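>>> My questions concern the predicted model and sequence given below.
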Amino acid sequence: MKEKREYKHSVSNYRTWIELNQRALQQNICSLQSILNPGTRFCAVVKANAYGHGMKEIALIAARTGVDAFAVDSIDEALTLRDLLPSALLIVLGYTLQDRLIDAVQQGIELTVYDPDTIRRLEEVAASLAKITRVHLKVETGTSRQGILAQDLKSILEILHTCPHIEMSGLSTHFANVEDADDSSYANRQFAHFLESQTCVTEAGFTPAHIHCACSAAFILYPDTHATLVRAGISMYGVWPSKQTEQFARRHAIKLELEPVLAWKTQIAQVKSLPAGTPVSYGLTEVLRRQSRVAVLPVGYSDGYDRRLSSIGEVLIGGHRCKVLGRICMNMMMVDVSEVPQIAPEQEAILLGRMGCYEVSAVDMAEKIHTIPYEVVARLNPLLPRIVV
């Protein structure tokens, strides 16, 4: 009889995985809360699978740290969270299909609304269920995305007055370039428009409890924007919204320390010695200039490792920075480990994170491929195991 092999559920059983530093997340939350104006509520933004980190894992840690308000993009994300956090304030920031409004009403999920048809339909649904549903009115102040234009706000408020089953719980907007700490003129204009909208709402007889416009960069740099609630996204994960944001904070002695929560790791699949002149990977885009030891890693662009990092990315192995060789494949990539003295299959490699005195950060990776750190982490494959450490 063949002996049944037992497998332990441990990190070593995964080819590639993401580690979430619980202490770092809790520390980031506490650090961010320490700079808030008195009475301002902290809302954790966990949309897009918590910026690629893992929505369930992040939300549970945040809740244990005292966070009781969460923002997501979709009704499906909100329903997942409602199962985990029955009493939390859940705000859907994105668009909700009219056929899904019933889910929000039944589960006490607060939707962002900005058009008459959705508001009228939501009133019908809430009335049919004999429930009061809460909404956040989003005003357009200069990002040219979803939101109510200034000239349409009064008519929307008039419609809300005819909807006894809808309560305005929040008023919100979103900044377009507040991360640019070198020039705050546009953000200042947006904030002024938002204050005008708030006045209009108040004069119409509404008193929403949650006034919010501040994303991470806004509430770090500009306390005036805190209002009654801030939306903490990228900063909660230990990533500065931009280098200008971090530099501004340092110059103005803002006491805020952020530590990356996420580390992305893998294990070496194969090591081989190849002679000079050997092409590596698809397209023969890179040819070895010397005798080299090459490690094959079981990770590729399907996992979220950007193909634009071909031949320029770096991986940490054995306390060394190791250059990516050739094109990133769908499920594999190759790196030069010639300078690593001891190397073997199943040895750990760090794609994002720290090893000794070296670090590959989301900011570093983003700069190499001319994008933003938000994209680097948000595109990590949700099927990758998330391990809380």
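Perfect, I can see it now.
>>> going forward, measure contacts between C-alpha atoms and count neighbours the same way
Will do.
>>> Going by secondary structure, G39 is in what exactly?
If you go by DSSP states H and E, G39 is not part of any helix or strand.
>>> so it makes contact with T228?
Yes. With contact defined as CA atoms under 8 Å, G39 counts as touching T228 (6.8 Å).
>>> if you count what's nearby, which of these two comes out ahead?
T228 (20 against 10; other CA atoms under 10 Å).
>>> can I assume the more buried one is in contact with P38?
No. Between T228 and P38 there is no contact under CA under 8 Å: 9.2 Å.
>>> Would you map the helices across the stretch 51-200 of the chain?
Here the stretch 51-200 of the chain has its helices, by DSSP state H, counting those that start in this stretch, at 55-64, 75-84, 101-107, 116-128, 153-161, 185-203.
>>> Which of the residues in the helix or strand just after the longest one are classified as buried?
As assigned by DSSP H and E, the chain's next helix or strand after helix 185-203 is strand 210-212. The neighbour-count check on strand 210-212 (16 or more other CA atoms under 10 Å) flags H210, I211, H212 as buried.
>>> here's the one I want to compare it with:
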Amino acid sequence: MGPETHPTWMELDPSALMDNVGEIRRCIGDGVKIIASVKANAYGHGIEPVGRVLSQAGAEMLATGSFAEAVALRDAGVKTPILLLAGALPNALGDVVARGFIPTIYDMDGARAVDNAAKVTAPVFVKVDCGLGRLGIPLDEAPNLLREVASLTNVQLQGLYTHLSFKDSDGMAYARQRLALFYELVTNLRAGGLDIPITQAIASSALIAGWSDGCSAVCPGHILFGLNSLESDMTDDFPYRPALRAVKSRVIQVRNHDTGPVMGSGGYHRSRRERRTAVAPCGLNDGYIPPGPGQDAFVLHRGRELRVVGVSLEHLTVELPDEVACETGDELTIAGGTITLDRLAQWQERRPIDVMLSFSGRLPVVLS
């Protein structure tokens, strides 16, 4: 549980992470590496505990866009190789190399910075933009860049990757078309004598859809945590378990409003339908977002759902039916059990990943 000074916390299920890695391994078969994406504080779940579990589960590499998160993983004792998914300026790549992280390169400024900073040969990955329109060297410019990078004295061209996420059928068709161009690039490079050890194009959506390719690695993110990156009508079978077991808090006060103000009057009484309320320290500052207009939200108390009547910066207020026995210190489940991330996201009119990132870094994380 969380500390009594602020009893609100997040519980993770390490067995779910282990099982999800195993399911991915079953899908990709032998000889294909898992580059586990733990960007954005492990999708809000906590970079250090997640990194430890994924390392124990046998992920060959961890990937994050944050230098600080990479340092946190090392400080937590994680020895697995760490790929930085870009984010640093060229003049900072010396720090990246000095810590033993693998930088992502997409231009010669970055490649030369690594070459100049490296005391011994430093591995790098090159990212190609094959159609997302975000970060990476354009496909038509990639062959020349890759040959230049491969010619540098202190640089080892260890990996080549791209990313093209999709969530619906239109995005899937586009991704299939554009990824074919990446595969053609890899084939042409090999034919020209440049055989890069690690190549990767497939991520969570493609793995859910059952895709496979001839690359030597995959880079799952969402599915590691039991999050579905596809729209529900595209998913017949989703075998990945939620890594989030629960977000919980404890009641710090129970109130009886028999003496007023009356229901419907003002403040939280405007939406109150019961004579009693309970307050827990889980507000906006903890990552809990109020429900959207016309939406009711709920928490769990001893298996019963209680309606939320107010959310402030620091507190969450729920109403208590007369038959519900509740006292200070009682546990409330903010997310978990019947309060799934999907339901919470629906009430808040957001995506499940948005809900997780709201909680990210704000709560102590415990494995349970």
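Happy to help now that I have it. As the structure is a prediction and not an experimental result, all values here were calculated from the model.
>>> What is the nearest of the buried residues of strand 210-212 of the first structure to Y222 of the first structure?
Nearest to Y222 of the first structure among the buried residues of strand 210-212 of the first structure: H212, at 13.1 Å, using CA to CA.
>>> what does K265 of the first structure align to in the second structure?
Counting by TM-score structural alignment, K265 of the first structure lines up with K248 in the second structure.
>>> Would you agree that match falls within a strand?
Yes. Counting by DSSP: H, G, I helix; E, B strand; the rest coil, K248 of the second structure is part of a strand.
>>> Quick check: which element contains the closest residue to it other than its chain neighbours?
Leaving out its chain neighbours, the residue that sits closest to K248 of the second structure by CA to CA, 6 or more residues apart in numbering is T333, at 4.5 Å. If you go by DSSP H and E, T333 of the second structure is part of strand 331-335.
>>> got the contact list for the helix or strand following that strand?
Elements were assigned by DSSP H and E; along the chain past strand 331-335 of the second structure, the next helix or strand is helix 341-348. With CA atoms under 8 Å, 6 or more residues apart in numbering as the test, helix 341-348 of the second structure has contacts from I289, P290, P291, G292, Q295, D296, A297, A335, R351, P352, D354, V355.
>>> tell me, the following helix or strand past helix 341-348 of the second structure lands on which residues of the first structure?
The helix or strand immediately downstream of helix 341-348 of the second structure is helix 352-359, counting by DSSP H and E. The aligned range for helix 352-359 of the second structure in the first structure is 373-380, by TM-score structural alignment.
>>> all helices for the stretch 201-350 of the first structure, in order.
Under the criterion DSSP H, counting those that start in this stretch, the stretch 201-350 of the first structure contains helices at 216-221, 243-251.
>>> how close does the first one sit to the second structure?
Compared with the second structure after fitting, helix 216-221 of the first structure has a mean deviation of 1.5 Å; criterion: mean CA distance after the TM-score superposition for the first structure.
>>> Who are the packing partners of that helix?
Counting contacts by 3 or more CA pairs under 8 Å, 6 or more residues apart in numbering; DSSP states H and E, helix 216-221 of the first structure packs against strand 229-232, helix 243-251.
>>> which ones are touching the residue nearest the centre of the second structure?
Compute the mean C-alpha point of the second structure, and by CA atoms, centre = their mean the closest residue is Y43, 1.7 Å away. Listed by CA under 8 Å, 6+ apart, the contact set of Y43 of the second structure reads G221, H222, F225, I353, M356, L357, S360.
>>> what's the distance between the aligned residue in the first structure for it and Q198 of the first structure?
Using TM-score structural alignment, the equivalent of Y43 of the second structure in the first structure is Y51. Remark: distance between Y51 of the first structure and Q198 of the first structure (CA to CA, to the nearest Å) = 30 Å.
>>> what's the answer for G108 of the first structure, then?
24 Å.
>>> Looking at the two, which has the bigger crowd around it?
G108 (22 against 19).
>>> Could you report the distance from the nearest residue to the more buried one once chain neighbours are set aside to V125 of the first structure?
Using CA to CA, 6+ apart and skipping the chain neighbours, the partner closest in space to G108 of the first structure is T133 (6.8 Å). Applying CA to CA, the value for T133 of the first structure to V125 of the first structure is 9 Å.
>>> How about R15 of the first structure?
On the measure of CA to CA, R15 of the first structure and V125 of the first structure end up 47 Å apart.
>>> quick one: which of those two has more around it?
Between R15 of the first structure and V125, V125 has the larger neighbour count (other CA under 10 Å), namely 23 against 18.
>>> which residues does that one contact?
L101, I102, V105.
>>> now for the last one: what does it line up with in the second structure?
With TM-score structural alignment as the criterion, the equivalent of V105 of the first structure in the second structure is V97.
>>> show me the contacts for that match.
So V97 of the second structure contacts P103, V114, A117, A118, A122 (CA under 8 Å, 6+ apart).
>>> By neighbours, which of those wins?
Most surrounded of the contacts of V97 of the second structure: other CA under 10 Å gives V114, at 29 neighbours.
>>> my guess is that residue contacts G94, does it?
Yes. Under the criterion of CA under 8 Å, V114 of the second structure makes contact with G94 at 6.2 Å.
>>> Count the neighbours of H320 of the first structure for me.
Around H320 of the first structure there are 18 residues (other CA under 10 Å).
>>> Could you check which residue of the second structure pairs with it?
Looks like H320 of the first structure aligns to R304 there (TM-score structural alignment).
>>> Next, work out how far apart its match and L12 of the second structure are.
22 Å.
>>> again, but for L89 of the second structure
From L89 of the second structure to L12 of the second structure the distance is 34 Å (CA to CA).
>>> Looking at these two, which is more packed in?
Comparing L89 of the second structure with L12 by other CA under 10 Å, the one with more neighbours is L12, at 22 against 10.
>>> Tell me which residues touch the more buried one, please.
Applying CA under 8 Å, 6+ apart, we find L12 of the second structure in contact with H45, A243, L244, R245, A246, V365, V366, L367, S368.
>>> one more time with 10 Å, if that's ok
Residues counted as contacts of L12 of the second structure (CA atoms under 10 Å, 6 or more residues apart in numbering) are 45-46, 49-50, 225, 242-247, 365-368.
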